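Student: Prediction below, plus the sequence it came from.
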Amino acid sequence: MADVNTIRTTAGSRAAQIDEGLRAHMNKVYGTMSVGMLITFAAAWAISGLAVTTDPALAAAQIGSDKYLTSLGAALYMSPLKWVVMFAPLAFVFGLGAGINRISAATAQLLFYVFAAVMGISISSIFLVFTGYSIAQIFLITSIAFASLSLWGYTTKKDISGWGSFLIMGVVGLIVASIVNIFLGSPAIMFAISALGVLIFAGLTAYDTQQIKNEYLAHAGQGDTEWLGKSAIMGSLRLYLDFINMFMMLLQLFGNRE
């Protein structure tokens, strides 16, 4: 009987240790993601401030009755450089995903923060197009939706791993449609992309959260702290992308334009 009690005590202690480790892992995922989000919006706000002026003497192009683009703004939003700015975050994502096994967890975290800054530059034009109140309002809505979906993905007993292939196909479809619409400029197609995008990234938020949890549970017993550190960074990246894309889609749908 003593042996049975010892086994039960050991098993219970092991389960508690895994639960504690999982909470710490998820806290790191959400914490890293949150820092990345702050970097993104700080970079976007700062760049938009440098890109716009009300002084005609500093103007490179006029975008309103009393609003002008500076030389930096004209370079970012009107020159061929805009294509580099637009697609740089996508290149970062593929590069980080491909090279994660060859770099340390600390380097991966640094690259994630660099990526967040690059993403901020890429989306900085939202401060020129939409009102500040509208951006803050949509950000709050996105935060509430994201938190609810991620909590459901973390706590649900339902296996939603089967959603993955359909959601990834949906993301590929959105990317292709968005690239095509750059040349078509169709408001109807943009509305459809945004509406479908909200649904797809809402599903990905729950799916990715459950996958991050399951990946930790599958590797927790191996004691590979370096792998777990990298896993937390990649998990942060996945949830960051879910959040930022859902935010951008909702902003396109419901944001009030300047």
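Tutor: Sure thing, it's come through.

Student: hey, let's count contacts and neighbours off CA atoms from now on
Tutor: Fine.

Student: residue ranges of the helices in the protein, please?
Tutor: Applying DSSP state H to the chain gives helices spanning 2-51, 71-77, 81-99, 105-122, 126-129, 132-155, 163-184, 187-219, 225-254.

Student: okay if I get those helices as JSON lines plus distance to residue 62?
Tutor: Formatted as JSON lines, those follow (distance: least, Cα to Cα, whole Å):
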{"stretch": "helix 2-51", "distance to residue 62": "12"}
{"stretch": "helix 71-77", "distance to residue 62": "10"}
{"stretch": "helix 81-99", "distance to residue 62": "17"}
{"stretch": "helix 105-122", "distance to residue 62": "20"}
{"stretch": "helix 126-129", "distance to residue 62": "12"}
{"stretch": "helix 132-155", "distance to residue 62": "20"}
{"stretch": "helix 163-184", "distance to residue 62": "22"}
{"stretch": "helix 187-219", "distance to residue 62": "24"}
{"stretch": "helix 225-254", "distance to residue 62": "23"}
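
Student: between those, which gets nearest to residue 61?
Tutor: Checking those against residue 61 by Cα to Cα gives helix 71-77 as the closest, at 6.7 Å.

Student: And that closest one, what does it pack against?
Tutor: When contacts are defined as 3 or more Cα pairs under 8 Å, 6 or more residues apart in numbering; DSSP states H and E, helix 71-77 packs onto helix 2-51, helix 81-99.

Student: Adding mean neighbour count and distance to residue 146, write those helices out as JSON lines.
Tutor: Below are the helices and strands packed on helix 71-77 laid out as JSON lines (neighbours: other Cα atoms under 10 Å; distance: least, Cα to Cα, whole Å):
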{"stretch": "helix 2-51", "mean neighbour count": "16", "distance to residue 146": "11"}
{"stretch": "helix 81-99", "mean neighbour count": "14", "distance to residue 146": "21"}
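
Student: can these go into a markdown table with extra columns for distance to residue 236?
Tutor: Conversion of these to a markdown table gives the following (distance: least, Cα to Cα, whole Å):
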| stretch | distance to residue 236 |
| --- | --- |
| helix 2-51 | 5 |
| helix 81-99 | 12 |
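
Student: Take this one as well and set it beside the first:
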Amino acid sequence: MDPIQNRFGYGAQAQSAALFDEGLRKHMLRVYNYMGLGLVITGIVAFVVSQTPALYVPIFSTPLKWVVMLAPLAFVFFFSFRIHAMSAATAQLTFWAFAAVMGLSLSSVFLVFTGTSIARTFFITATMFGAMSLYGYTTKRDLAQFGSFLVMGLIGVIIASIVNIFLGSSALQFAISVIGVFVFVGLTAWDTQNIKQQYAENFDQESQQKLAVFGALSLYLNFVNLFQLLLSLTGQREE
């Protein structure tokens, strides 16, 4: 091949790779921004409700608490099955609504645990999440091989949690929390790598936006669940 042609060919490839990397960085930043804003909405709603007896008393002292507790799960199923049919704007609004409903569900945390332990657990969660998400983004190792085990672990944690609602076993709850922490730490790295791999520069703006929202939902769920599990292990309860 002509050296000049070879030089221009390599230059074009390098430029294309640079554009792809820049687009990927913007995409991941959008994902983390959506996730972060979702956590802010959740935190604000949870705190406001917990500080307003007129709101939390009718919820947590009546069977309505079960609706509030199960509503986030219904949102996740709806989101998963309808994301492809939604517009990007609808997907964003649905995610913000989900974050608000999750905040309503988590408001009981402020009623059970001290503010100091909540803050401490949040920063521990943020540190663990950040480290594992960074690992998932930067590692060259294919984490797909661990995906099936993590999903099986997640299903096991969910089933055990439902069973323990009726058993009320502290020992089982402790085991669920410990196993759950490992599962969601692994899922954080795995989901981050999946989000990175799913990005494609030839997606149109609408598709990239929806992909970012769905990615944010995955990471948001990992963060919230990890926070709850760590809080059940290390949180100090109100006296």
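Tutor: Looks like it arrived, so ask away. Everything quoted here is computed from the prediction, not taken from an experiment.

Student: Which of the helices and strands packed on helix 71-77 of structure 1 sits closest to residue 247 of structure 1?
Tutor: Nearest of the helices and strands packed on helix 71-77 of structure 1 (Cα to Cα): helix 2-51, 11.4 Å.

Student: Can you find the partner of residue 218 of structure 2 in structure 1?
Tutor: Aligned by TM-score structural alignment, residue 218 of structure 2 pairs with residue 238 of structure 1.

Student: and that match, what does it touch?
Tutor: Residue 238 of structure 1 is in contact with residue 208, counting by Cα atoms under 8 Å, 6 or more residues apart in numbering.

Student: before we move on, what about the one 4 residues further on?
Tutor: Shown in contact with residue 242 of structure 1 (Cα under 8 Å, 6+ apart): 201-202, 204-205.

Student: any chance of those in CSV, with neighbour count and distance to residue 124 of structure 1 too?
Tutor: Shown next, in CSV, are the contacts of residue 242 of structure 1 (neighbours: other Cα atoms under 10 Å; distance: Cα to Cα, whole Å):
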residue, neighbour count, distance to residue 124 of structure 1
201, 26, 21
202, 22, 23
204, 26, 24
205, 27, 24
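
Student: Out of those residues, which comes closest to residue 10 of structure 1?
Tutor: The closest of those, once distances to residue 10 of structure 1 are taken by Cα to Cα, is residue 205, at 34.8 Å.

Student: Please say which position in structure 2 the closest one maps to.
Tutor: Aligned partner of residue 205 of structure 1 by TM-score structural alignment: residue 188.

Student: Tell me how far that match lies from residue 150 of structure 2.
Tutor: Going from residue 188 of structure 2 to residue 150 of structure 2 by Cα to Cα, to the nearest Å gives 10 Å.

Student: Show me which residues of stretch 183-198 of structure 1 are buried.
Tutor: 190, 193-198 (16 or more other Cα atoms under 10 Å).

Student: Over to stretch 188-208 of structure 2?
Tutor: 188-196, 199, 207-208.

Student: So for it, first residue to last residue, what's the gap.
Tutor: 20 Å.

Student: Tell me which residues are up against that stretch.
Tutor: Residues from elsewhere that reach stretch 188-208 of structure 2 (Cα under 8 Å, 6+ apart): 20, 23-24, 27-28, 87-88, 129, 132-137, 143-144, 146-147, 211, 215, 218-219, 222-223.

Student: 7 Å - rerun?
Tutor: Here stretch 188-208 of structure 2 makes contact (Cα atoms under 7 Å, 6 or more residues apart in numbering) with 20, 23-24, 88, 129, 132-133, 135-137, 143, 147, 215, 218-219, 222.

Student: Which one of those residues is nearest to residue 69 of structure 2?
Tutor: residue 222 (17.1 Å).

Student: how far away is the closest one from residue 232 of structure 2?
Tutor: The gap separating residue 222 of structure 2 from residue 232 of structure 2 is 16 Å, by Cα to Cα.

Student: and if you look at residue 56 of structure 2?
Tutor: Relative to residue 232 of structure 2, and taking Cα to Cα, residue 56 of structure 2 is found at 21 Å.

Student: Residue 158 of structure 2 now?
Tutor: Distance of residue 158 of structure 2 to residue 232 of structure 2, given as Cα to Cα: 15 Å.

Student: So between those two, which is more surrounded?
Tutor: For residue 158 of structure 2 versus residue 232, neighbours defined as other Cα atoms under 10 Å are more numerous around residue 232 (18 against 14).

Student: Which residues are in contact with that one?
Tutor: Per Cα under 7 Å, 6+ apart, neighbours of residue 232 of structure 2: none.

Student: what residue of structure 1 takes the place of it?
Tutor: Matched by TM-score structural alignment, residue 232 of structure 2 corresponds to residue 252 in structure 1.

Student: out of the helices and strands packed on helix 71-77 of structure 1, which comes closest to residue 125 of structure 1?
Tutor: helix 2-51 (6.5 Å).

Student: list the helices and strands the closest one packs on?
Tutor: helix 105-122, helix 225-254 (3 or more Cα pairs under 7 Å, 6 or more residues apart in numbering; DSSP states H and E).
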